[in-house]
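# Sharing a model that was predicted from the sequence below.
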Amino acid sequence: MSIRERLSDALRRAAEVERDLLDPKTVKDARLMASLGREHQRLGQVVEAARALEKMDGELAQARELLSFDDPELAAEAKQEVARLERAIPEAEAALKPLLLPPEPLHDRNAIVEIRAGTGGDEAALFAADLHRMYTRYIERRGGWRIEPISYSDGTLGGLKEAIFKVSGPGAFGELRFESGVHRVQRVPATEAAGRIHTSAATVAVLPEAEEIDLRIEEKDLRIDVFRSSGPGGQSVNTTDSAVRITHLPSGLVVSQQDQKSQLQNKIKAMEVLRSRLLDLRIAEQEAERSRMRKSQVSTGDRSAKIRTYNYPQSRVTDHRIGFTTHDLAGVMDGRIDDLMDALRLADIEEKLAGDAG
């Protein structure tokens, strides 16, 4: 699908969202209203960019018409204008690309960053400390984000065995997630008397902060059965259907309650138990997902599973995923990684667009 086709789809969706926001039914649903409001804000940028692009299209058409005029001076000016617009329009289309992709659901979450020394002993711990400083400096320079320590485990010689911290702010997880993986360093350790280059590694895992769990239980997801309460040995407790059994259809959880005197009391108690069990289930699912993400990101911490190499003798940093190389290693280690982050973001956009086209 071309950029223009994507733009056309986005404009249609923007019109739909505007209509939905004016629907009285939407106003009554706070969650839907908030979701549509966020989408409307995002698509507003697309509409604005589309208007600018449409204006350039019109200017280009007019300039091309002037090329055929007999007036040499006017034709020369038109030629320059055509050349300018033929450069500007593709640039404007390229700038639209990130706006036309559906938003990442976790993009704006806070990030939990975990750095751990991998293979390489003391040198790996020193490198882990260097990475921690690099991210700290980047976050300080960037502005708009806040870093909050969670836990640290010191290594020997001033290194770090492990550092875990939270980064709070808009887009923290969405932007930092590209740092996940094995980072490899090649340099002469301070403890190396013979001056030999050693290779060590540290792992970085970037996880979305777990959100406060929303346990809205929809009535349509419940099957409620009532039956007569019975005491020990099947003795009848009462002759009314006061006992309650609630089945949560999506999860299959079943809760029965018959200890209370009335059906209403038993239903309230059963719902409390169901809510608690669902909360436990959601927490377990979140933890399992975070564990899966962590394992997939850092692999084994082995040097061979690298995403990036920091070569000190050559003052070179190479990101192996996108072939990005810079010889400003000192700047990178001081947190000046904006160009690298931009390149990773652009590569991610191009990959998603190519995937959709396929």
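Alright, I've got the coordinates. What you see is a predicted model; the values in this text were computed from it and never measured.

# Please count neighbours and contacts with C-alpha atoms only from this point.
Will do.

# Could I get the full set of helices for the stretch 1-150 of the chain?
3-22, 24-28, 30-66, 72-100, 121-142 (DSSP state H, counting those that start in this stretch).

# for Gly195, what are its contacts?
188-189 (C-alpha atoms under 8 Å, 6 or more residues apart in numbering).

# quick revisit: out of the helices of the stretch 1-150 of the chain, which one sits most buried?
Of all the helices of the stretch 1-150 of the chain, helix 121-142 carries the top mean neighbour count, a mean of 20, counting by mean count of other C-alpha atoms under 10 Å.

# rewinding a little: I'd like the helices of the stretch 1-150 of the chain laid out as JSON lines, including distance to Pro149.
Below are the helices of the stretch 1-150 of the chain laid out as JSON lines (distance: least, C-alpha to C-alpha, whole Å):
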{"stretch": "helix 3-22", "distance to Pro149": "40"}
{"stretch": "helix 24-28", "distance to Pro149": "40"}
{"stretch": "helix 30-66", "distance to Pro149": "30"}
{"stretch": "helix 72-100", "distance to Pro149": "32"}
{"stretch": "helix 121-142", "distance to Pro149": "11"}
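
# from what I can see Arg223 touches Thr247, true?
Yes - here Arg223 reaches Thr247: they are 5.1 Å apart, a contact under C-alpha atoms under 8 Å.

# Of the two, which one has the most company?
Thr247 (18 against 12; other C-alpha atoms under 10 Å).

# does Ser153 count as helix, strand or coil?
Classification of Ser153 by DSSP: H, G, I helix; E, B strand; the rest coil places it in strand.

# And it, how close does it get to Val182?
If you measure Ser153 against Val182 using C-alpha to C-alpha, to the nearest Å, the figure is 19 Å.

# higher neighbour count, the two?
A count of neighbours by other C-alpha under 10 Å puts Val182 above the other of Ser153 and Val182, at 27 against 12.

# also this one, for the comparison:
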Amino acid sequence: MADVAKATLDALAQRLDEVEGYLHLDARRGEIADLEKRGAAAGFWDDADAARATMARLSSARDDVSGMESARAKLGDARAAFELGEEMDDEDLLGEAAELCASLEHDLSELELSSWFSGDFDHGDAIVTVTPGQGGLEAQDWCEMLFHMYLRYCDRRGWKVTVNDAPVAEVIGLDRATFTVSGKNAYGMLRAEQGVHRLVRISPTDDKKRRQTTFAGVEVLPVVPEDVEVDIDPSDLRIDVYHASGPGGQGVNTTDSAVRITHLPTNTVVTCQNERSQLQNKAAALQILRSRLYELEMARREAELDELRGPKRAIGFGNQIRSYVLYPYQLVKDLRTGVETGNVESVLSDGDLDKFIVGYHRWAAGGGESSS
């Protein structure tokens, strides 16, 4: 037991050194000092949106530094408990050391994730849309299953979810589901889920109980901050209002509170109907539209660069990323990383997705996307 525990402590110490290097803590401390100086300047809150963005960056930098300092302290406590427990042959102290090691392992995983998120919006909020694919009624049911899986996952991580649009299908499931996720690293984490998700099971709508394969697509967009310019000409928008069809109470379902915005030049359509107020639904729809138009512009620029680079070998959006098999055996497997589990219930019902999402980011950080 002692040899294993000491080897574990040494491995955690090495991993902690590596994570500290990834995070560039000295640079982060300098960033904190600079941001604190800006926050104390006169007139800082004159531009409220810019000020909030600065404070969010400050909070993220402070979290990284305090997280590393806490991890260092926890490693020291674990070493002290282990060494004293070994010297005194005290199982309680050795057990305490083991618990501290397990806690430190989790902390380091979170810090590693933060170090991998280098995109402009990775540390911010996300807009997730789940859309039924091939499979008819089955696909609508699969859309609802994925929607609830993500709600559960967000709850596990302590993120706030605002449902923007989740109209109930006529027979079973959902026509689509769009929701905004607010929390640290929400976009960075959830972008691992973008792609096509495949379900294999005995059809609940088939009297002959035949096996059915269905698909749903997951789109993940960043919530684009207000200080990022996205050019939207009001004359390019067609705004329609209609009765909300989803849940939300009498006020939602009996008034023209639902909003559909069509961006005519790109034919991008966004709907929102889960708020009671038409104005609230319009504001939420415009936020989603800004994110979609921003992504379209980024994709256009990337396509122009691709023409210069030549054909890409990497598999792009639209390909199956994960299979959920309920029959004839039970297995959830990520086809990019190879991460899998036979505990399908924990994934679909309990939202136990960290093994897949962390596995994806570890794979991508190691160059997985370029080698696929």
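Thanks, I have it. Note that the structure is predicted; figures quoted are calculated from it, not measured.

# if we can go back for a sec, so which of the helices of the stretch 1-150 of structure 1 gets nearest Leu344 of structure 1?
helix 72-100 (12.8 Å; C-alpha to C-alpha).

# What is the closest one packed up against?
With contacts taken as 3 or more C-alpha pairs under 8 Å, 6 or more residues apart in numbering; DSSP states H and E, helix 72-100 of structure 1 sits against helix 3-22, helix 30-66.

# can you list those helices in a markdown table and add distance to Ala76 of structure 1?
Below are these laid out as a markdown table (distance: least, C-alpha to C-alpha, whole Å):
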| stretch | distance to Ala76 of structure 1 |
| --- | --- |
| helix 3-22 | 30 |
| helix 30-66 | 9 |
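
# Among these, which comes closest to Glu272 of structure 1?
The closest of those to Glu272 of structure 1 is helix 30-66. By C-alpha to C-alpha, the value is 23.2 Å.

# next one: that closest one to chain centre, how far?
25 Å (C-alpha atoms, centre = their mean, to the nearest Å).

# quick revisit: just so I know, which of the helices of the stretch 1-150 of structure 1 lies nearest Val188 of structure 1?
helix 121-142 (9.3 Å).

# Quick one: the helices in the stretch 251-358 of structure 1, in order.
Assigned by DSSP H, counting those that start in this stretch, the stretch 251-358 of structure 1 shows helices spanning 263-298, 329-333, 338-357.

# Find the residue closest to Leu207 of structure 1 in space, skipping its chain neighbours.
Among residues not flanking Leu207 of structure 1 along the chain, Ile112 sits closest, at 5.0 Å (C-alpha to C-alpha, 6 or more residues apart in numbering).

# show me the contacts for the counterpart of the one you found in structure 2.
Aligned by TM-score structural alignment, Ile112 of structure 1 pairs with Ile127 of structure 2. Shown in contact with Ile127 of structure 2 (C-alpha under 8 Å, 6+ apart): 178-181, 187, 220-223, 288.

# show me where the stretch 151-300 of structure 2 has helices.
Using DSSP H, counting those that start in this stretch, the helices found in the stretch 151-300 of structure 2 span residues 186-190, 250-253, 278-309.

# So which of those helices has the densest surroundings on average?
Among the helices of the stretch 151-300 of structure 2, ranked by average contacts under mean count of other C-alpha under 10 Å, first place goes to helix 186-190 (a mean of 24).

# For Arg316 of structure 1, which of the helices and strands packed on helix 72-100 of structure 1 is the nearest?
That would be helix 3-22 among these, by C-alpha to C-alpha, at 35.8 Å.

# any idea which residue of structure 2 is furthest from its center?
Distance to the chain centre peaks in structure 2 at Met88, reaching 45.9 Å (criterion: C-alpha atoms, centre = their mean).

# State the distance from it to Asp77 of structure 2.
16 Å.

# Kindly report the same for Arg29 of structure 2.
Applying C-alpha to C-alpha, the value for Arg29 of structure 2 to Asp77 of structure 2 is 24 Å.

# Now the terminal residues of stretch 180-193 of structure 2, how far apart.
By C-alpha to C-alpha, the extent of stretch 180-193 of structure 2 from end to end equals 14 Å.

# thought Gly188 of structure 2 was touching Phe117?
Yes - contact status for Gly188 of structure 2 versus Phe117: in contact at 6.0 Å, counting by C-alpha under 8 Å.

# so what's in contact with the two at the same time?
His123.

# Need the nearest residue in space to Thr262 of structure 2, chain neighbours excluded.
Closest to Thr262 of structure 2 by C-alpha to C-alpha, 6+ apart is Val269, at 4.5 Å.

# quick one: buried residues of the host helix or strand of Glu369 of structure 2?
For Glu369 of structure 2, the enclosing helix or strand under DSSP states H and E is helix 368-371. Buried residues in helix 368-371 of structure 2, counting neighbours by 16 or more other C-alpha atoms under 10 Å, are found at Glu369.

# Stretch 158-173 of structure 2 too?
So for stretch 158-173 of structure 2, counting by 16+ other C-alpha under 10 Å, buried means 159, 161, 163-169, 173.

# Show me which pair in those is furthest apart.
Spatial extent of the buried residues of stretch 158-173 of structure 2 (C-alpha to C-alpha) is set by the pair Trp159 and Ala169 at 26.9 Å.

# What number of residues are in the vicinity of Glu192 of structure 1?
Neighbours of Glu192 of structure 1 (other C-alpha under 10 Å): 11.

# That one maps to what in structure 2?
Glu192 of structure 1 maps onto Asp206 in structure 2, by TM-score structural alignment.

# which ones are touching its match?
Asp206 of structure 2 is in contact with no residue at all, counting by C-alpha under 8 Å, 6+ apart.
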